[in-house]
Structures are given as C-alpha cells and as structure tokens.
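[1] build me a structure from this.
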Amino acid sequence: MNKTALFLCGLALAGQTALANNIGIGYGATTELYKSDKTGYVLPIVDLEYDNFFLKGAAANGLSFGYNVYQDDFYTLSFYVKPFGGHEIDASDMKDGYKSIDDRKHKVMGGAELSVYTGFYDVEMVTAVDYGKEGGNLLFQLNRPYFVNSKLVVIPSVNFVYFNSDYVDYYFGVDKHELGGNIKHTYEGDSAYTFGLNLTGSYKLTDSFSLMGFAGANKVSKEIKNSPIVDENVVYFVGTGLIYTF
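    Model (predicted):
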C-alpha cells in the first residue's frame, strides 16, 4: 500500500461497519514507516455492495473487489482481488541520503476473508489472507462496536498481521546496487509481523452524511525495523473523513 496507508486503510473503513453503500473522502496524518518526508495522506473511501459483490477500501491502493460466497447472521466468507496491494514507496519521496533505493511498486494480490460474529460481548473476529507476486500476509483482527446513541458509534479494535519473507524482502530489503548516502549495508528481509491498537468512530450528521475519525498505533517487528530504509518501529496515526451514505 501507499507507504503507511497500509495501516490507515483498514481502520478508515472499520468505523463504517454500521453503514451500507457509502463513499467519502478522508485525510490521515501519520508518523512515517519508511525514512520518508511525507506524513499526510488523502484517502478516498468507498464501501459498496450489490447482490453479494462488493467494492471497498480507502485510497486507490486499498481497494478490493470481491464476492461474498457465504453470508448469514454470524459468518461471512469472501474472496477478493486487490489491484494495488502491498506497500509502495518512490525513491523521490525518501529523505536525503536514502534516495538511492529502487521504487517499491503496487502488486496485484488475491485473498480471502472470514468474518465471524462471536456473540461474546458483540466481538467480531476477522481473519484474512492476501497473496501476490511478491509474497503475502495474514491478518487477524478483533472489533467491538459500541453504539453510544442513535448517532455515535465507536469501535476499538486490535490486529495482528504476519508478513512472509518474500513480502518483507521486496518492500524492506536492500540490494547491493541500492547502497549509497546513508544506506551503508544490504538487508535481506525475513518473515515479520505488526501489532496494532486502533479506535474508530462514526457520528451521523444527517440521514446521508456522517463524520468519521480514527486514531491508533502499530508496532512493527525487528525484521522490518532493522531495515536501513525503515524509520521507527511504532507508527502513530490520526485522521478524519466525511462519508455519504445512500
């Protein structure tokens, strides 16, 4: 995904679980995962469903198109394609001393997701797997919506994402020809993970418009943090958006 929007995209829509068929625009500010100067992101948001087909995501690179193959009051099993999966970073966006790297590009990824309403304190469990040419990842997430009143919904969530070694090596590894400036050594990525705590809320302004906000933090494992092109091991983010429901 587009830099640290990897962490923003899922959360931007998590607060919209109580809404159906919505589009919107948001903005997120984040500390940077890569050694990059860019810390703000405009997030187009879409969540559409028709006859078990769906299109959802935040920002172009977070979009997924898929089909719910099974759905009832407790379980939803979906298969999907992400045309712009993975991280993305342009060398031109890196800080001085780190511009010698190759661009990391979006990759087409396919995946499957199982959502389960556990019935335990209204907790929803989500498990998803994505895979493409440059490796893949496995997500495990727990969401618990709190309907404060008829207008306000707050959703705390916790997530764990595992990335295989091919994925980490492509997006965070460093080859010999990329050395230069402040990049002094090569790096071969190994399998890694992130752990996140997030809070998302949605406030209904009118029958058609809602104000959405999100905040949280994600910690990356040492297999990502030790890369010479990665900045911090904890990424913080906050953002807001306006959603139109129809």
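
[2] going by C-alpha atoms from here, please, whenever you check contacts or count neighbours.
    Will do.

[3] over to residue 203. Which of the three states is it?
    Using DSSP: H, G, I helix; E, B strand; the rest coil, the structure places residue 203 in strand.

[4] name the nearest residue to it, sequence neighbours excluded.
    residue 152 (4.5 Å; Cα to Cα, 6 or more residues apart in numbering).

[5] hmm, the one you found is touching residue 205, no?
    No - judged on Cα atoms under 8 Å, residue 152 makes no contact with residue 205 at a distance of 9.5 Å.

[6] more neighbours, the two?
    residue 152 (16 against 13; other Cα atoms under 10 Å).

[7] burial of the closest residue to residue 180 other than its chain neighbours, as a residue count?
    Among residues not flanking residue 180 along the chain, residue 100 sits closest, at 6.0 Å (Cα to Cα, 6+ apart). The number of residues packed near residue 100 is 17, by other Cα under 10 Å.

[8] then residue 179?
    With other Cα under 10 Å as criterion, residue 179 counts 18.

[9] likewise the one 3 residues further on?
    A count of nearby residues for residue 182, using other Cα under 10 Å, gives 14.

[10] name all residues that make contact with the residue nearest to it when sequence neighbours are not counted.
    Leaving aside its sequence neighbours, residue 182 sits nearest to residue 97 (Cα to Cα, 6+ apart; 4.8 Å). Counting by Cα atoms under 8 Å, 6 or more residues apart in numbering, residue 97 touches 180, 181, 182, 183.

[11] please give the structure of this sequence too, so both can be compared:
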Amino acid sequence: MKKIFILGLLVSALSFTAEKEFKAEIGASGFYSNGIYQEKNKGGVIPFLNLSYKNLYMDNTEAGLKFDVGENLSIKAYTNFMDGNLVKGEDLKEGYKTYKKRKTQMAYGGKLSYRTGPVEGYIFAQGGKKGAKGGAGVNYIIPVTEKMAVLTGIKYNIYNKKYTDYYFGVHEDDLGGKLQKTYFSKSSHSYGLQVGIENKITEKFSAVGFFSVERFSKEVHKSPIIKDKNEIRGGLGVKYNF
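    As a prediction, this is how the structure comes out:
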C-alpha cells in the first residue's frame, strides 16, 4: 500500500488549501510501478482522501492526532490501517505462484516533525503484529508560481527482522516451482527520493503528479521472491478541496 501512502504524503504536503479548522481533499491518480516482487509491471488508479479537524487528521490509510509544539515542531500519534505490502501468489509470475499471500497490517506509531520555512525534517516509528519499521527524511517545498509548487524529498527507512522475514522472506509453505529454498534474513533498510508537483487549476481543483525511487538493501533483494532492488513509481491525477 506504499503507493497510496506516498501519494497522500505528497498531496497533503503540497496542499494550497488555506489553514482552517476543517479541511478536506479528495481525488484520484493513475499510477505505474515496476514493483520489486516477481510480478509484471503494474498500473491502476489510486483514490485518496485527506481530512483534518482541529487536532484530528486522516491521510488516506493513516489517521491520528497531531499536536503543534511551538511554531516549528509537531508531534503525531497515529494508526496506519494498511501498513506493509499486499502480495498474492496468483498475481506473481509463473513459477512463483506457490508464494502464500502476504497481508497488510494495522500499525501504531508516532512521528516527530520540525519545519522551518520550506524545509521539513521528520523521524517516525511504527509497528504491528507483522513487524516494525522506522525512519527519517527531509522534504523541501519549492514554490514555482502562485499556483504551482514542487516538493522534493529524501528518506531512509529501517525494517526489523520480523517485518523483513514476513514481507520479503520465503517460508517453508511458500516452496514450489522456482522457490526451492527458504529465505530468512536480518533487519533491512531502504532509501529513496520523491518528487511531487501540484498545479492549481481553479480555486477548488488542482492537478497533481508524483515520482519516486526507492532502493532496498541486500537483505531484501537477495530474496528469490524479489526481482529488483529498485522500486520506481509515478502517477498523475486531480484533486478537489472543500
């Protein structure tokens, strides 16, 4: 469910909506991704929804509380309802269809952000029954015109052993076809960059786009169920704010 989360992050960060007690944005984006699993490149449509009311917020699959501490610092406590990757053996290439379904998880976490001008730095940690991850990143918003802005960002994530083994490992009951050996690893990590753009068309409508590249460590890409260490995603869409 990373595609939804990344799009939601970029859209909410780039929002032109004025600060007010209640905010709502809805939209959809077409996307394309090479995927890192043994599957064909894929595309589709991603809906997104961003809501906020006072200290409450919802960014697509994430909902929680946000507290501002002074002018620059903010703290979030949240639940991510679809953390991780949804992987179905039936969607994989021939020879890998014995791979058992991997489900997303409900994860609970916190995030600390510091913003000064157009720059925001953050750290976060979250975990659920299938494992935990944490990370840090920096986003930079570039105003191009009064109606257009670009967001650039870099990030670094760490996944614990339980998370790595569940989403990237090969277990005994996965074996068959081209999966002849089990694969378990230590904790893993990834790092990447992302670019988002928003162009305000009318007072309510905006066009949005995103592109991201994420590279996974050897603990992930050495797994036989993984075809590529780099995951590339991109998309274009529209949003409406209330």
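
[12] and the residue nearest to residue 180 of structure 1, what element?
    Using DSSP states H and E, residue 100 of structure 1 is not contained in any helix or strand.

[13] show me what it aligns to in structure 2.
    Residue 100 of structure 1 maps onto residue 98 in structure 2 when the alignment is built from TM-score structural alignment.

[14] one step back: my guess is the residue nearest to residue 180 of structure 1 contacts residue 90, does it?
    No - with contact defined as Cα under 8 Å, residue 100 of structure 1 does not count as touching residue 90 (10.3 Å).

[15] could you look up the SS state of the aligned partner of residue 80 of structure 1 in structure 2?
    Residue pairing (TM-score structural alignment): residue 80 of structure 1 is matched to residue 78 of structure 2. Classification of residue 78 of structure 2 by three-state DSSP places it in strand.

[16] which residue is the nearest non-sequential neighbour of residue 78 of structure 2?
    Nearest to residue 78 of structure 2 is residue 64, by Cα to Cα, 6+ apart, at 3.9 Å.

[17] identify the residue of structure 1 aligned to residue 53 of structure 2.
    By TM-score structural alignment, residue 53 of structure 2 lines up with residue 50.

[18] tell me how far that match lies from residue 155 of structure 1.
    Counting by Cα to Cα, to the nearest Å, the gap from residue 50 of structure 1 to residue 155 of structure 1 is 25 Å.

[19] ok, the two, which is more surrounded?
    residue 155 (21 against 9).

[20] distance of the counterpart of that one in structure 2 from residue 194 of structure 2?
    Aligning on TM-score structural alignment places residue 155 of structure 1 opposite residue 151 in structure 2. Distance, residue 151 of structure 2 to residue 194 of structure 2, by Cα to Cα: 8 Å.

[21] ok, now residue 36 of structure 2?
    17 Å.

[22] now for the longest helix along structure 2, which elements pack on it?
    The helix that spans the most residues within structure 2, counting by DSSP state H, is helix 2-14. Applying 3 or more Cα pairs under 8 Å, 6 or more residues apart in numbering; DSSP states H and E, we find helix 2-14 of structure 2 packed against strand 42-53, strand 56-59, strand 148-159, strand 188-200, strand 205-216.

[23] that concludes my questions; thank you for your assistance.
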